[in-house]
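Asker: here is the input, now give the coordinates:
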Amino acid sequence: MNLILDIARGIAALGVFLFHISDGLHESMPAVASIFRFGSLGVPLFFVISGYVISASADAIIRKNESANAFLKRRFLRIFPPFWYSILVVLALPYLIAAISMLKSGVYEAPLPQFLALTGGEWLQLISLTKVFLADDGDLQGQFSQVNSVYWTLAIEFQFYLLVYLALLFRRHFLLIITAVTAASLVLLAYPQALNSGLFLYFWPMFALGIGLFHVIKHDCKIDRLAVSAPAVALLLGTLLSLAYLGTLTDVLGKLFPSASLGFATVCALILWFGQPIGLQLEAAKHGGYRPVRWLIKAAAFLGVISYSVYLLHGKLFELPAMVVRQLVPITSPLNALLTVFGTLTLCAVFYIYCEKPFLSKKLQKLNEKTLGD
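Answerer: Modelled structure (predicted):
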């Protein structure tokens, strides 16, 4: 399941990335732009994957009788240090871009980024991710947009971790607590209440899908036959891509489910469930398949490994390679977009190596190495 999850993470991160640059793709790659205008739905996919992964982590904590504090420490290190480093990168970027522009024009134009308007208190709220609770109008992204709008999801993610941590403190009632919170989130979905819009409960059903997926697989309720799973995955993926290309994806999902995000999360959970036998085939092909296939699988897996770094930085960092690429390739050429994306992913990989990987647990580092190894 690890390989499938890594590939899914990579797809989610790339989807959000292409969503944020989709306006610039209309001339060079209109079909891609049409599909990835729905790329923000990568966020619900991230929440489903997180629900699965954190459930697996909590299950291991309980089986090994480890402390809840060990769980929280690992999750804190997973989220916050790379997040703080990414803030430093984002703060430096406007000045770096201005300096590079000066090399061409000979004139240094001092940038006036929006984050200069933040007060000390607002910075404290931002770096602690508590700024999400100030979104009285429901605009969670807006609370972080002066620095990097994607940070709002980290605030939701860490609230999820805290809830699991509290459940681990009372581990005899772990499943009861998770079930009760899930029920409360469904009641809130059916009967909306005037709660703070930055509260994790609004997003819990998507995490719950991942939690349910973990328990379904744990108790051997899985699809074993490739002949069954491959057509099911192809059908679901084909339907999603077709609806995205036609521009009706969110409309259709919004009619079938309480929200388009929850609908997409549900379909993704089904794809991950059906896709287990495919994951085994990909694992085998990664080791013994044709060389181009091995490279493709490893590239997809590597994108998943660095997906957090990609997610943190893509919306700001892409401006650097874009500056260079547009001097070499017309913006109307598909090569312009491809080189810009590749350049951004390369910079994100460097960030992963120096600013994210050192804070991963040794177990996760070994797991990533195994995913990418021969």
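Asker: okay, CA-based contacts and neighbour counts for the rest of this
Answerer: Will do.
Asker: state the helix or strand in which the most centrally placed residue in the chain lies.
Answerer: The C-alpha lying nearest the average C-alpha coordinate of the chain belongs to residue 46 (CA atoms, centre = their mean; 4.3 Å). For residue 46, the host element (DSSP states H and E) is helix 42-63.
Asker: would you do the same for the sequence below? I want to compare the two.
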Amino acid sequence: MTTPGPTLPKVSPGAEHATEHGTEPTDHAIPAPRPARGKPRLRALDGLRLVAALMVAAYHYGGRDGEISEAWGSSPKVQFPTASEWFAYGCLGVQIFFVISGFVISMSGWGRPMRSFFASRASRLLPSYWAAIVLVTAVFALPAVTYAAVSPSDALVNLTMLQQPLGVDRVLGVCWTLWAELRFYALFALCVVMPGATRARVVLFCAVWTLAAAVSEAANEPLLDLVLMPEYAPFFIGGIGIYLIHRDRRDLTAWGITGVSWLIGQHYAVDRLWHAPNPDFFSYRTSFGIIAVVTAGFAAVLLIALGHLHWANWRWLTVAGALTYPFYLVHEHLGWVTVETLHQHMGLPSYATFGLTIVAMLFLAWLLNRFVEERLTPMIRNGLNRKPRAQG
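Answerer: Coordinates of the predicted model:
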């Protein structure tokens, strides 16, 4: 199966729609519940999520080598001699996803009991994820598809979302980001949701995690690295800091958390992506370009948090947010099959194939949202929120 993207040191989700102060916003990998009545939805955040997902898709289709080169019949450098250099920056959409996730998980977890927090996360992550696992496994098992499928046993383990720590082959190449998200949820749940979210507790959580992640990097201890995720921590923590600014723009501590997270985050992004370790990942990004994209991601979330993008309140952004997670899940592997069919078998030119593949994956995402998420998400959420009956 595919290798993780270049942001991996050793080794993006019908959707919930963020409300300004209400429950259940959405991160890259997750859909979100409906906003509370009378509370405006942060539709610009939905739009930013889709932009980040499209950045990742551009990277997977035209900004790296590997299996996508088999689909095109040659390297994307040949298919897109100029655009491929820009597409290569698309992998930074993942870092933008993580900043958004820090913001929206802080919002959705604030004042919420552990059972409700767990039910919300599980019910939003799992339906489209399970559907994507089944769909990609089935497509890759077709005789006409040339890409290798995982074993039946490994495919079943993938349904747990724990395939990466268990050393099992992954059905979805992008699922490594979900493993990072799950670890963030666990840390946030144990340190903030379980004891009860307060500003002081959240600030302490950010400070301790930042320092501990730095110590982990210095110690080069695999277990600490696994738990504390020093490479990704600044993006999650930066999103949390931006949420604190959203609550009170005069909170200087929150501005400090955000600023320090940006400084550390751009360092890790440049360190990991300027000269990617795997030649398939391409290695011609400039350090200035990487810093610019990371800065733009932080700035966009901050502008939304400060209310400067309230004018971007178009209803279609709600749909965009709903499609982001299923699109993110299916676009890479099924994109290989679509690109090969359109370009090599049907003879469509590169840019037409690129555009039609994006459209096809968005349509598939709409189907997953309409017929999977909208039906299963409330069922799972209600079931997990239901307290068991006392045994007499």
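Asker: now stretch 236-256 of structure 1: buried residues?
Answerer: Within stretch 236-256 of structure 1, the residues scored as buried using 16 or more other CA atoms under 10 Å are 236, 240-241, 243-245, 249-250, 253-254.
Asker: got it, and stretch 18-38 of structure 1?
Answerer: 18-22, 24-25, 28-30, 32-38.
Asker: counterpart of residue 353 of structure 2 in structure 1?
Answerer: Matched by TM-score structural alignment, residue 353 of structure 2 corresponds to residue 336 in structure 1.
Asker: surely its match meets residue 323?
Answerer: No - the criterion here is CA atoms under 8 Å, and residue 336 of structure 1 misses it with residue 323 at 10.5 Å.
Asker: more neighbours, the two?
Answerer: Comparing residue 336 of structure 1 with residue 323 by other CA atoms under 10 Å, the one with more neighbours is residue 336, at 22 against 14.
Asker: okay, now whatever residue of structure 1 lines up with residue 327 of structure 2: neighbour count?
Answerer: By TM-score structural alignment, residue 327 of structure 2 lines up with residue 310 in structure 1. Per other CA under 10 Å, the neighbour tally for residue 310 of structure 1 reads 26.
Asker: where's residue 310 of structure 1, which helix or strand?
Answerer: Remark: residue 310 of structure 1 resides in helix 307-317, with elements defined by DSSP H and E.
Asker: that helix to helix 42-63, inter-axis angle?
Answerer: 150 degrees (axes from the mean of the first three to the mean of the last three CA atoms, to 10 degrees).
Asker: distance of residue 144 of structure 2 from residue 356 of structure 2?
Answerer: Residue 144 of structure 2 sits 21 Å away from residue 356 of structure 2, taking CA to CA, to the nearest Å as the criterion.
Asker: between the two, who's got more neighbours?
Answerer: Using other CA under 10 Å as the criterion, residue 144 of structure 2 and residue 356 rank with residue 356 on top: 16 against 9.
Asker: measure the more buried one to residue 348 of structure 2 for me?
Answerer: Taking CA to CA, one finds residue 356 of structure 2 at 10 Å from residue 348 of structure 2.
Asker: and what of residue 252 of structure 2?
Answerer: 54 Å.
Asker: again with residue 193 of structure 2
Answerer: Residue 193 of structure 2 is 51 Å from residue 348 of structure 2, by CA to CA.
Asker: who's more crowded, the two?
Answerer: residue 193 (26 against 16).
Asker: how about the helices in the stretch 201-350 of structure 1?
Answerer: Along the stretch 201-350 of structure 1, counting by DSSP state H, counting those that start in this stretch, helices occupy 204-218, 226-246, 249-256, 260-274, 276-288, 291-305, 307-317, 319-328, 334-351.
Asker: now those helices as TSV including distance to residue 76 of structure 1?
Answerer: Output for the helices of the stretch 201-350 of structure 1, formatted as TSV (distance: least, CA to CA, whole Å):
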stretch	distance to residue 76 of structure 1
helix 204-218	18
helix 226-246	34
helix 249-256	33
helix 260-274	25
helix 276-288	29
helix 291-305	18
helix 307-317	14
helix 319-328	29
helix 334-351	18
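Asker: looking at the ones you listed, which is nearest to residue 184 of structure 1?
Answerer: helix 204-218 (9.3 Å; CA to CA).
Asker: what does the helix holding residue 310 of structure 1 contact?
Answerer: 9-10, 13-14, 16-17, 20-21, 82-83, 86, 90, 93, 148, 150-151, 344-345, 347-349, 351-352, 356 (CA atoms under 8 Å, 6 or more residues apart in numbering).
Asker: neighbours of residue 177 of structure 1, how many?
Answerer: There are 18 residues near residue 177 of structure 1, going by other CA under 10 Å.
Asker: now it. Nearest residue, chain neighbours left out?
Answerer: Nearest residue to residue 177 of structure 1 in three dimensions, chain neighbours excluded: residue 167, at 6.2 Å (CA to CA, 6 or more residues apart in numbering).
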